[in-house]
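[1] Structure, please.
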Amino acid sequence: MTSTIASPVATQANPLAGAILDTLIHRIGKDAQAARPHDWLAATILTMRDDIIDRWMASTKAAHAAGAKRVYYLSLEFLIGRLLRDAIANLGRTPEVAAALASLDVDLAEIEEIEPDAALGNGGLGRLAACFMESLASLDLPAYGYGIRYVNGMFRQRIDDGWQVELPETWLTHGNPWEFERRESAYFIGFGGEVIGTEDGAVHWKPAEAVEAVAVDTPVVGWRGKRVNTLRLWTARAFDPIHLDAFNAGDYSRALAGQLKAETLVRVLYPADSNPAGQELRLRQEYFFSSASIQDIVRRHIQYFGDIRTLPDKAAIQLNDTHPAVSVAELMRLLMDHHDVGFDEAWKITQGTFGYTNHTLLPEALESWPLPLFERLLPRHMQLVYQINARLLREARKSGTDDRAIAAISLIDEGGERRVRMANLAFAGSHSVNGVAALHTDLMKQTVFADLHRQFPGRINNKTNGITPRRWLQECNPGLTALIREAIGPAFLDDTNRLADLLPFAEDAAYGERFAAVKRSNKVALAQHLRDVTGVRIDPDAMFDVQIKRIHEYKRQLLNIIETVALYDQIRRHPERDWTPRVKLFAGKAAGSYHNAKLIIKLANDVARRINADPSVGPLLKVAFVPNYNVSLAEKIIPAADLSEQISTAGMEASGTGNMKFALNGALTIGTLDGANVEIRDHVGADNIVIFGMTADEVAAKRAEGYVPRAVIEGSPELRQAVDAIRNGVFSPDDPARYAGLMDGLYDHDWFMVAADFDAYASAQREVDARWSDRAGWNGCVIRNVAQMGWFSSDRTISEYARDIWGVM
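    You can find the predicted model right below:
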């Protein structure tokens, strides 16, 4: 980018260039000669924003005029990534913007790269919410997303000597040109205090403390700009930002304590809840955003429709996992305490309004709160939980439910420390409860919600997740998009099911070679990025074998690393064999308090350091852990991947969406029959995916029968060699005992079935090698994957929600 003064002739010939330059001068306060890349980025966003605002206002007015029912999507995460590329692509203005900037000597791709990722999420839950918001707008459905405007997100990950280091995300340091503060949409959020009864039987909650929730709105642009919806995020303020008497007395900490407490609510995503203070902050956050959102929804409904009793007819509230489950009690509180609705009618309204999406079968992720904490912070809500629970249990008892099932259904866990079960509250308070993949939904009925399912047999349904093809094909992989368009025309841009028209080209060897050339170009770009970021040199002609996702033991990055160690040993022992060159890529964040997950990151880096420095394996095997995984990094890695690792312990991954993104971009999946892998296999065909390992039923049976992992490890020479090498410090000479505990865990219990599935996984990897050696066959296979991925669009998922749950289509 050069810093020349823009030509008046150029700006006159290109009105958009003139508009960008005018914005630069009059809103940024720079001329073209002084402007830096971040100035051009801001000027471009603000200029394009004007078009978006016009569409945004038109969308809102049309919904109001039509009296349309709105969808409200409550999520603790929205992993929206960068917005400029997404917005102008959905408006169909990318070539126009690129040309306008080029006339000003500015490269659009260069300024897109410096836009910070919004630090509003961490993993699949947040990215799904972002895909859903984009699809809601693309399908012209009026909707609001509700969440928290995190100042520092979860954390920015740095790798120091192989260890994860958590640093604050600073995405808001220089402001956010996409957001609009709505100071008129501000709400009182109380905590603690007491509930006081009146003579007429009414109750009044008097909180001991309060903060103000203030709305900050971001426009969400749908495909072809047909609708612009709203992502409304809440920030917190103290009602008295400074106590002047304390300040003047020199007690500055007490003077600012209220503001600090408010700011803490919106500072960090997922504060560690391994200690009482962290648990309290997490519950405060969840109530803060839930209460503000429900108050806003009720206020809007009263404003436009008058009668609170029609709320289910005009509002569909979807709870994205258990984090916003306290919304059920909050709506009951508002209906009963502020709108004089009786309990029975309030409960009917509440159930008619809410839907609940479950994303996990892991007990620790089905949130529950110590009863004393919940009652201290939310005393009125505790009363309502007891009242709801009494109704629930009486109905269950009338239907003949036994004591064991009564205990499982109850909103209060009475085993040991008494706790409020948020998943049960969400289930009871919703008319629809959905899983996010066929297998996950079936397991919900059989495991965590078995007794609630028997009590409410029609309530659980399936809505398999999807991804937006705009971001995850058209924007992140323009080369592949152009190649597909050349083959089958542009219809797939509006209807991803038309990707099936690509199927005949899987048999066309020449087209397969062109497909491979696009893939290689993406790999060259990624190789350069990795060299810049990690210093590792990788060969773009090697197979890029990729596992990028949140680091968790059930996702089994450890299985991948151990097999990498075994492969390393085999290559050294048998250099005469025709090995497939591989680049093993890992990325993902571990929760700050999750010891084993952080240790797995360190192990991946230790293994990488040893293998990458060993000339005996040369170009045959490289390993890299890429730091600070986020949406923008995924947009670089996924189009370059050859092999997609989806290897979670069967029965533990709800769905996955990374598996869909990889397949859509022409990667072969190696995975277990878990989550949406089952449906991907059904769509792409068993010959176009590599499935290994135990099924969910087999995992459950093995645990029940008394699985002995030590015998399995000792019976597998390759596995034992790899585990013992790691355990004995081969990859950690500076601390030989570093991984002893991690490896002993495999010998002693192996809950996640790493040892049990190892031989099957290793065998599947050798099958992948054989497939790679047949390049024409490989190309045909991955083209079939792309062609059959249309069903996994989030447009299909949202259409199902809209028809079956929300009643808006």
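
[2] from here on, contacts and neighbour counts on C-alpha atoms
    Noted.

[3] gap between the two ends of stretch 337-345?
    Start-to-end span of stretch 337-345 (C-alpha to C-alpha, to the nearest Å) is 13 Å.

[4] Please point out which parts of it sit buried.
    Burial within stretch 337-345, assessed by neighbour count using 16 or more other C-alpha atoms under 10 Å, is assigned to 337, 341, 343.

[5] Also stretch 220-231?
    220-231.

[6] would you turn these into TSV with distance to Gln455 and secondary structure?
    Listed next are those as TSV, based on distance: C-alpha to C-alpha, whole Å; DSSP: H, G, I helix; E, B strand; the rest coil:
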residue	distance to Gln455	secondary structure
Val220	39	strand
Val221	41	strand
Gly222	40	coil
Trp223	41	helix
Arg224	45	helix
Gly225	44	helix
Lys226	42	coil
Arg227	40	coil
Val228	40	strand
Asn229	37	strand
Thr230	37	strand
Leu231	36	strand
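
[7] For those residues, which two are the farthest from each other?
    The distance between the two most remote of the buried residues of stretch 220-231 (C-alpha to C-alpha) is 18.5 Å, for Arg224 and Leu231.

[8] so what secondary structure elements neighbour the helix or strand containing Tyr356?
    Using DSSP states H and E, Tyr356 falls within strand 354-357. Packing contacts for strand 354-357, counted by 3 or more C-alpha pairs under 8 Å, 6 or more residues apart in numbering; DSSP states H and E, involve strand 315-320, strand 432-435.

[9] for comparison, sequence B:
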Amino acid sequence: MVPDTCSAAPDCTALADAILDTLVHRIGKDAQAALPHDWLAATIFTVRNDIIERWMVSSKAAHAAGAKKVYYLSLEFLIGRLLRDALGNLQRSDEVKAALAVHGVDLAELEEIEPDAALGNGGLGRLAACFMESLASLQLPAYGYGIRYMNGMFRQRIENGWQVELPENWLVHGNPWEFERRESAYFVGFGGEVVGHDDGTIHWKPAEAVEAIAVDTPVVGWRGKRVNTLRLWTARAFDPIRLDRFNAGDFSGALAGQIGAETLVRVLYPNDSTAAGQELRLRQEYFFSSASIQDIVRRHVQYFGDIKTLADKAAIQLNDTHPAVSVAELMRVLVDYHDLNFDEAWDIAKRTFGYTNHTLLPEALESWPLPLFEWLLPRHMQIVYAINAKLLREARAVEGIDDRAIAAISLIDEGGERRVRMANLAFVGSHSVNGVAALHTDLMKRTVFADLHTLYPTRINNKTNGITPRRWLQECNPGLTALIREAIGDAFLDDAEKLADLAPFAEDSWFREKFAAVKRANKAALADYIKTTLGLRIDPTAMFDVQIKRIHEYKRQLLGIIETVALYDQIRGHPERDWTPRVKLFAGKAASSYANAKLIIKLANDVARRINSDPSVGGLLKIAFLPNYNVSLAEKIVPAADLSEQISTAGMEASGTGNMKFALNGALTIGTLDGANIEIMERVGPENIVIFGMTADEVAAKRAAGYDPRATIEASGALNQALSAIASGVFSPDDPTRYKDLMNGLYDHDWFMVAADFDAYVAAQREVDTRWADTPGWEAAAVRNVARVGWFSSDRTIREYATDIWGVL
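    Alright, predicted model coming up:
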């Protein structure tokens, strides 16, 4: 007899029958033979029916209203697992849980085996995913455009402490969420030549081409009121197999076209340290940009007829510089296929595009060797030159723009190897250019875009990043969500800024106890995961000190590791002191060509191996590097964190969104005055955050003054000792010189100010220890963080974009 699990969910019995019917007729299994992945697919297909109906209603309503649409172009969409997200937003989690229980199936177990979509790497892609969810939640018609990567970036495995990159085969068993749209297929060309005709028209004759095929995924908004579309492009050769070559015995050559097409969508961020890698990266960016622009223009003409009204009905947002070639592509389509003159097309393009900048790092402000760009995209090179001529003539007419400024403004970098500057193209081709935190936006005006800002003084604006509270509170931390509902009701579920009503509960000992119990449960769950994954036992009552993000020198994981080594020395040298038990948790991927970042991962694991096996620290310090960081792993770590490490070199992190996720889940931040840390401090109050180190202006001044890191290191006994231990092979006895160059680099050229900020960081960590010892004070500060960061909801961010940039609210 199957237990009656449906008594609390009236539609549960019908749903249980529907899932079983899908299992039998769609999956081809009966209940007795079905395995968990069969039940997962049957559940998704069943729930998907409801989503499809809402999707169609949403699309028809937008068309009927003649609504202006938002088109969000991003090379990454780190959407994570979708079943829990969809059920939460549809508010059907309890119903589906009960229906599956009828068949003896646990929904939570199914959610855990759903693969993460390998469509992104870090904050850029996760921001895009949060924005898509908020666009649907705010009932704004929108499409996201990207690439349907077959293998994503890579699946990270740690072998003997080293990062090993393996294919992320997330599509190996298909994807029940996606729908191929054969009717939305576009010709995307490369190379060839540009031919002029007697009538003045120009025709680009590509030497090769692929077909871009649309694959759509529904994006469900909060309470299911709107479902938008994430449209990803896959590539196919027009002749998948050349039978003449195959029959001649050239089997590899016969498939070369299809292999080339699949290469475009195989991997996110191919290693671009080689000429071939650079070419593939540019091909990828043009491939998805061209297909997206063609699709947007086709849709506009289909529904509105007149191409000249494009800017009134379409808002295209470029998420960083990767889709910047879209500016030239739209110009090509408007001029070559819709017969607009250049000036008219340029006006339409500028009014249509917005550009979000995510970095001040010169290497991330993409530029391409001019010969490569011209060879691969000859017509676009002509358009870039034409835009540049118009730009520089306009700049020459502005007082105060001299030859130096002209060189900085130009779309062509003439210094050394001539390169096409994609960030400049995105800037001049957009009516709005926004930063993603107040400091970042200010630095954009003063540094990388200073001269363009002089030319267009009203174009740069700020839109501080946000995160969706549905995934990053309600879904990943149901215990805390339930406690907040008990305390202040449900209003915060629809408006995250209503979390402010929680602030008085920071003084309520009953609430703090409940709050602490939720945190302990989350930590215990993470401890179990770490035991299962790494075989490492950690104490859930210790402070969980967490730094999870892309591994990069400016994010300064190295600073955290070196301080850990110094702390290890202090604990061993002074066992009589009352040390705070800590678990240092690291996670993140290093780009495959980034040698120093990969070495930092190895160092973290070497230090962990030594410290975790040393009985002299008495369990007071443990370290774990968790492999294959992704959205699902973040959903386990974030609710369990006590301390959030946001310690980037000031002035180098555009915003950060991990800082927001941790604060929303009751972790205190230790960080520099960088990115959105500044605004978090303003919201939560300086007494509820731990700030250390130099400001962005102080970093710039120190560099300009000729900073001598060697003198700084030698003046700090703890730092000097830690660096010497690492460099001498204490943590790498199998290769004593492994970290010698990495440590010597700090003595010779400490660009990221690891040594300069070290003593301040150590002092801040000891302040953290003091605060941790005051349990009621720590818990109160954690509650205040939750209560005061509702403003960092991506709903607020999207409202600002919609009002100030897109004109859709």
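
[10] And the TM-score between these chains?
    Superposed pair, TM-score by TM-score structural alignment, normalised by the length of structure 1: 0.99. Supporting alignment: 806 aligned residues with a C-alpha RMSD of 1.2 Å.

[11] returning to that earlier point: so can I have CSV of the helices and strands packed on strand 354-357 of structure 1 showing mean neighbour count and distance to Leu139 of structure 1?
    Below are these laid out as CSV (neighbours: other C-alpha atoms under 10 Å; distance: least, C-alpha to C-alpha, whole Å):
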stretch, mean neighbour count, distance to Leu139 of structure 1
strand 315-320, 24, 16
strand 432-435, 25, 21
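
[12] Let's have those in JSON lines, adding distance to Gln788 of structure 1.
    Listed next are these as JSON lines, based on distance: least, C-alpha to C-alpha, whole Å:
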{"stretch": "strand 315-320", "distance to Gln788 of structure 1": "27"}
{"stretch": "strand 432-435", "distance to Gln788 of structure 1": "22"}
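
[13] Can you say which of the ones you listed is nearest to Glu96 of structure 1?
    Across these, closest to Glu96 of structure 1 is strand 315-320 (C-alpha to C-alpha), at 36.9 Å.

[14] May I ask you to confirm that Glu211 of structure 2 belongs to a helix?
    No - applying DSSP: H, G, I helix; E, B strand; the rest coil, one finds Glu211 of structure 2 to be strand, outside a helix.

[15] Run through the residues that contact it.
    185-188, 235-238 (C-alpha atoms under 8 Å, 6 or more residues apart in numbering).

[16] Quickly find the element holding the alignment partner in structure 1 of Ile611 of structure 2.
    Matched across to structure 1, Ile611 of structure 2 falls on Ile611, judged by TM-score structural alignment. Assigned by DSSP H and E, Ile611 of structure 1 belongs to helix 595-612.

[17] wait, isn't Met444 of structure 2 in contact with His358?
    No - look at Met444 of structure 2 against His358 with C-alpha atoms under 8 Å: they stay out of range, at 10.0 Å.

[18] any residues in contact with both of those two?
    Common neighbours of Met444 of structure 2 and His358, using C-alpha under 8 Å, 6+ apart, are Gly435.

[19] what's next to the helix holding Ile611 of structure 1, contact-wise?
    By C-alpha under 8 Å, 6+ apart, helix 595-612 of structure 1 touches 162-164, 551-553, 557-558, 561, 565, 568, 586, 590-592, 617-618, 621-625, 731-732, 739, 742.

[20] buried set for that helix?
    Across helix 595-612 of structure 1, burial judged by 16+ other C-alpha under 10 Å covers 596-609, 611-612.

[21] same thing with stretch 63-72 of structure 2?
    Quick answer for stretch 63-72 of structure 2 (16+ other C-alpha under 10 Å): 68-72.

[22] hang on, the earlier thing: quick one: closest of the helices and strands packed on strand 354-357 of structure 1 to Ala262 of structure 1.
    That would be, of those and by C-alpha to C-alpha, strand 315-320, which comes in at 24.1 Å.

[23] Show me what the helix or strand just after that closest one is packed against.
    Sequence order places helix 327-333 as the next helix or strand after strand 315-320 of structure 1, per DSSP H and E. Here helix 327-333 of structure 1 touches helix 276-305, helix 343-353, helix 379-398, going by 3+ C-alpha pairs under 8 Å, 6+ apart.

[24] For Leu620 of structure 2, which residues are in contact?
    579-582.

[25] All the helices of the stretch 551-700 of structure 1, in order from the start?
    Secondary structure of the stretch 551-700 of structure 1 by DSSP state H, counting those that start in this stretch: the helices cover 557-573, 595-612, 631-637, 658-664, 677-684, 696-705.

[26] what's next to the fifth one, contact-wise?
    The set of residues that contact helix 677-684 of structure 1 without belonging to it, under C-alpha under 8 Å, 6+ apart, is 437-439, 646, 655, 659-660, 671, 688-689, 784-785, 788-789.

[27] tell me the average deviation of it from structure 2 after fitting.
    Taken over the aligned residues, the distance from helix 677-684 of structure 1 to structure 2 averages 0.2 Å (mean C-alpha distance after the TM-score superposition for structure 1).

[28] repeat for the last one
    On superposition with structure 2, the average gap between helix 696-705 of structure 1 and its aligned counterparts reaches 0.1 Å (mean C-alpha distance after the TM-score superposition for structure 1).

[29] same deal with the second one?
    For helix 595-612 of structure 1, the mean distance from the matching residues in structure 2 following superposition reads 0.1 Å, by mean C-alpha distance after the TM-score superposition for structure 1.

[30] what angle separates that helix from helix 557-573?
    20 degrees (axes from the mean of the first three to the mean of the last three C-alpha atoms, to 10 degrees).

[31] With the fifth one instead?
    Here helix 677-684 of structure 1 runs at 70 degrees with respect to helix 557-573, directions being taken by the same axes, to 10 degrees.

[32] against structure 2, where does helix 677-684 of structure 1 fall?
    So helix 677-684 of structure 1 sits over residues 677-684 in structure 2, by TM-score structural alignment.

[33] so how far is Ile484 of structure 2 from the residue of structure 2 most remote from its centre?
    Distance from the centre of structure 2 peaks at Asp198, with 48.5 Å (C-alpha atoms, centre = their mean). Distance of Asp198 of structure 2 to Ile484 of structure 2, computed by C-alpha to C-alpha: 72 Å.
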